[in-house]
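Engineer: Mind folding the following:
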Amino acid sequence: MPSALPDGEPVPTDGSLPGSALAGIGSRQFGVYLHVPFCRVRCGYCDFNTYTLTELGVPGVSSYADAALSELDLADRVLRAGDETAPVTTIFVGGGTPTMLAADDLVRMVEGVRDRFGLAPDAEVTTEANPDTVTPEVARTLAAGGFTRISLGMQSAVPHVLATLDRTHDPANVERAVAYARDAGLQVSLDLIYGTPGESLQDWRRSLDTVVALAPDHVSAYALVVEQGTKLAAQVRRGVVPMPADDDAALKYELADEVLGAAGYGWYEISNWAARADARCRHNESYWRGDDWWGIGPGAHSHVGGVRWWNVKHPTAYAGRLADGVSPGGGREVLTQEQRYDETVLLGVRLVDGLPLDSLAPQGRTAMAGLIADGLAEPAAAVRPIDRRVVLTLRGRLLADTVVRRLLGF
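Structural biologist: The predicted structure follows:
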C-alpha cells in the first residue's frame, strides 16, 4: 500500500497561504509537479500513491486531466493573492505511469500551466513513462505539445531482475522508446534501480552497459529500498527473497559511478548523472535547492515560501473536493528556520556543487576537519581561498547520511 501522509495542521478550505509565504514569490524559481496516480499493475517494491484500473475504473482515468486543471485554477487564485509569480521554469509529470493517460491529456495539463502562469522561454517539461507505452505518435504529440524531456522507467536490462520487481515492460522496448523520443526531438533520461534481491554484480554491469550503449542524456540510479507495507517487504519477511545487503548496494553504486563516469556522464547529485550540464534535471534541482513548487494531484506535495502541504491521497476524494470548490489539501506545516536550515544541509550536501562553508552553523564548520580526515569531503573545495564548500568524495556519497549528521551536530 502507498505510504502514509505525515501529520500536519489543517489546510484552509480555500487553500490560502500566509502572507509570509507569498512575499517575494515573483523573485523565486517556480515549478509545477503533476502527479498521475495510475498504473496498469502495482510493482511489488513501490509505495508511491498509485492505483490500478481495477481499483478505480476507466472513468477515473479519463476524467483525471479535468480534475488536475481544476487544481491549477485553485493554485492560480491562491498565488495571485501575493506578488506576481515568475513564469514556470520546470514542469514534471510523474506517477504512477503518466502515459496511462492519452498524450493529448498530458499536453492539455501542460497547456493549463502555460495558460495560468506562463512558461519561461527555456522551460524544462518532463514526463515519466513506461517504455511499453511510448510509440512514435505519443513521442511526437508530447514534443509538439511542449514537452522537452522523457524519463523512461528502465530499472534493469535483466529479465529476472525485472520479474522480481514486478516490472511488466519488455526490455527490448527501452531501445525503441529511446529511438522514438530522439526522433521527436526529446531529451531522454533512463531510470535504474540496483540492489534487487537476486541481482548479481554481473547483472548490474549488464544494465549499466546497456544504458551506456543507448547513450541517453541523463541517468538516474537508485538503491532499492524495501518499504514497509509493500509486496516485496512481505516477501522478505517470509524469507521468499533476501533483504538487500548494504555492502552489495555500495559495490553497485561504485560500479555505476565508474561505468557512467568512463562514458562521460558526470554526477551532479548522489543518484543522478548527466552527459552535459544542460542535461541535468532542473526540476529535481529545484527540489534540492528548496525552491517553490506546486504539486498537482492526489497525494502530491507542494512548497511555497517555507510552507509545505500535501493533498488527500485517494483520486476520488481529491476530485470530489475540487468539484465542491474546496482545496484538496490534506495537511500542511509552516517550516521553522531551524527546519529550513536542516533541509538545506540535508539536500544541498547531495549536490556536486556542495554547500558554502559560510552558510553552515558553527558546529558544521567545526566538523569539516574530521570529514576531510575521514575521506568524506573534498579537501581542495574546503580550503580554497574563496567560495569554500563542502563537496562529497565518492566515499562521502556512500555515507551521505553520516556526513549530514555530523554537519548538524548529531
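Engineer: switch to C-alpha atoms for all contacts and neighbour counts from now on
Structural biologist: Will do.
Engineer: where do the strands sit along the stretch 101-250 of the chain?
Structural biologist: Ranges of strands within the stretch 101-250 of the chain are 119-129, 149-155, 187-194, 218-223, based on DSSP state E, counting those that start in this stretch.
Engineer: would you list the ones you listed in a markdown table and tack on distance to Ala317 and mean neighbour count?
Structural biologist: Converted to a markdown table, the strands of the stretch 101-250 of the chain look like this (distance: least, CA to CA, whole Å; neighbours: other CA atoms under 10 Å):
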| stretch | distance to Ala317 | mean neighbour count |
| --- | --- | --- |
| strand 119-129 | 24 | 20 |
| strand 149-155 | 28 | 24 |
| strand 187-194 | 31 | 23 |
| strand 218-223 | 32 | 21 |
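Engineer: And this one, please, so the two structures can be compared:
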Amino acid sequence: MPSVLPDGEPMPEDGALPASALAGAGARPLGFYLHVPYCATRCGYCDFNTYTASELRGSGGVLASRENYADYLIDEVRLARKVLGDDPRQVETVFVGGGTPTLLPAADLVRMLAAIRAEFGFAPGAEISTEANPESVDPAYLAELRAGGFNRISFGMQSAKQHVLKILDRKHTPGRPEACVAEARAAGFEHVNLDLIYGTPGESDDDWRASLDAAIGAGPDHVSAYALIVEEGTQLARRIRRGEVPMTDDDVHADRYLIADERFAAAGFDWYEVSNWATTEAGRCRHNELYWTGADWWGAGPGAHSHVGGVRWWNVKHPGAYAQALSEGRSPGAGRELLADEDRRVERILLELRLAAGCPLGLLAPAGAAAAAKAVTDGLLEAGPYADGRAVLTLRGRLLADAVVRDLVD
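Structural biologist: Below is the predicted model of the structure:
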C-alpha cells in the first residue's frame, strides 16, 4: 500500500456513498482488505504505509496501538455495514495485509475476520488470506489462524540468499520460508503463496535461480515474483545514491523474469497475471483478481483504499488519525473520487491486459485498436486471442507490458 495518498474530494463524515455506487451491486463480487500497519523494523526498500514502534512513540492523541488495533478495525467493518445498508452480498474474499499482520496476536486477526462474518457473512468457498513474515509465526500461531477461518497464507520469502536478504533488510534466515510452507500445510491451509523479489543490488542470476528452486521446492501452489522498485525516500534509494550498492538495470530485470517464467513453467506453474503464477486455477489469488477486474472491495485500516461501484476512496494514513476518527463516530476516509466512464474504461485496459485472459478489444478506442493490430505484428500480443476479440500479451509482451498498455489506452 503506497504511502502517498491521491487528491480528491472530501469524504462525507458518515462515509455515505452515492446511490449510483450500489446500482447493480448484486452482479459484482465484494471483498475486504484489512490493513495492519505495524512492522518490527522497516525494510530498506519499503515505501508502504507502515510504522515501527519507535515511529509511533510520542505521537500523542488517540493512538491505534498493536494492543487495541483490532478494536478500531472492527469499528470500521461495522461502519462498512452501515454505509452499504441493505446490500445483500456476502463477502467472497478477505485479504489481511500490511505491514506485518502476524505481529498481532492470531486471536486479533480471527476477531477481525469474525466481525466481517457477523456483519456480512461469507459466500460459500470464500477465500480468506493473510500475509505473514516467516519470523513472525510458528506452528501454534498458524493452527490458530486456520481454526479461525483463514484458508490461504502468503509468506514474504523475497530470496533464498542471505546477502540478498541483508540488502533488503529482511530479518528471516534462509530456509525459514520453506519451513513455513510445511507448517502451514500441516496446519491445514489449502493455499500457500511465496513472494519473491528479483533485481536486488548484488543479486546474481545464480542467486535468483537458487531462490526460484527453493521456492518451488517448498511446495506452495502460488508464487508471486516482483521486480525490485527503488522508491524515492527509502533507505535503499539513499544507499544507491551514495554509491554504497549498485542499481540493477531493466535488462537484468527482463533476464530474471525470463528465468522465472521458464522455471515456473517447468514446475507446473502457469502465469495468470504478469507477476503471478499458480499450479491450479483454485490456487490463484481471487482477492487480487477482484482488484484486477474492477469488482468491489472495502479497504479498512490507515491508508487503505476502497472501491464500490465506480467510487474510490482512501483512509487517513496515520494510525492516530484513523483511531481518532472512528472513536468520534466519523468515517476515517480522507478523500474520494467518482470515476467517469472513460476513467473506468482506461483502468480496465491497464489492469486486464496484465491477465492471461487479456482484455476485450472492444474496450479500445480507434488509436488503441490500431496499436493492438501493430502489437500482434510485433509479437507483443498473441495472434489467436486477437482473432477472437481479445488482447493477450505474449511472453515478450509481458516484458514490455507498461509500454504496450500505454499504446493501447490512446
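Engineer: if we can go back for a sec, tabulate the strands of the stretch 101-250 of structure 1 in a markdown table, adding columns for distance to Pro298 of structure 1.
Structural biologist: Listed next are the strands of the stretch 101-250 of structure 1 as a markdown table, based on distance: least, CA to CA, whole Å:
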| stretch | distance to Pro298 of structure 1 |
| --- | --- |
| strand 119-129 | 17 |
| strand 149-155 | 21 |
| strand 187-194 | 23 |
| strand 218-223 | 24 |
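Engineer: what's the closest of these to Leu106 of structure 1?
Structural biologist: strand 119-129 (8.5 Å; CA to CA).
Engineer: what range in structure 2 does the closest one sit on?
Structural biologist: Counting by TM-score structural alignment, strand 119-129 of structure 1 falls onto residues 122-132 of structure 2.
Engineer: Average offset of that stretch relative to structure 1?
Structural biologist: Its aligned residues in structure 1 lie a mean 0.4 Å from stretch 122-132 of structure 2 after superposition (mean CA distance after the TM-score superposition for structure 1).
Engineer: and that stretch, how far out from the chain's middle?
Structural biologist: Its chain's average C-alpha position is 14 Å from that of stretch 122-132 of structure 2, according to CA atoms, centre = their mean, to the nearest Å.
Engineer: Go ahead and name everything in contact with it.
Structural biologist: Residues outside stretch 122-132 of structure 2 that contact it (CA atoms under 8 Å, 6 or more residues apart in numbering): 90-98, 100-102, 116, 149-156, 286-287.
Engineer: coming back round to it: compare the strands of the stretch 101-250 of structure 1 and give me the one nearest Arg167 of structure 1.
Structural biologist: strand 149-155 (8.4 Å).
Engineer: List of residues touching that closest one?
Structural biologist: 124-131, 162, 171, 174, 181, 186-194.
Engineer: if we go to 6 Å?
Structural biologist: Outside of strand 149-155 of structure 1, the residues within contact range by CA atoms under 6 Å, 6 or more residues apart in numbering are 126-131, 186-193.
Engineer: what's the closest of the residues you listed to Leu224 of structure 1?
Structural biologist: So of these, ranked by how close each gets to Leu224 of structure 1 (CA to CA), first place is Ile193, at 6.0 Å.
Engineer: counterpart of the closest one in structure 2?
Structural biologist: Using TM-score structural alignment, Ile193 of structure 1 lines up with Ile197 in structure 2.
Engineer: try Met154 of structure 1
Structural biologist: Using TM-score structural alignment, Met154 of structure 1 sits opposite Met157 in structure 2.
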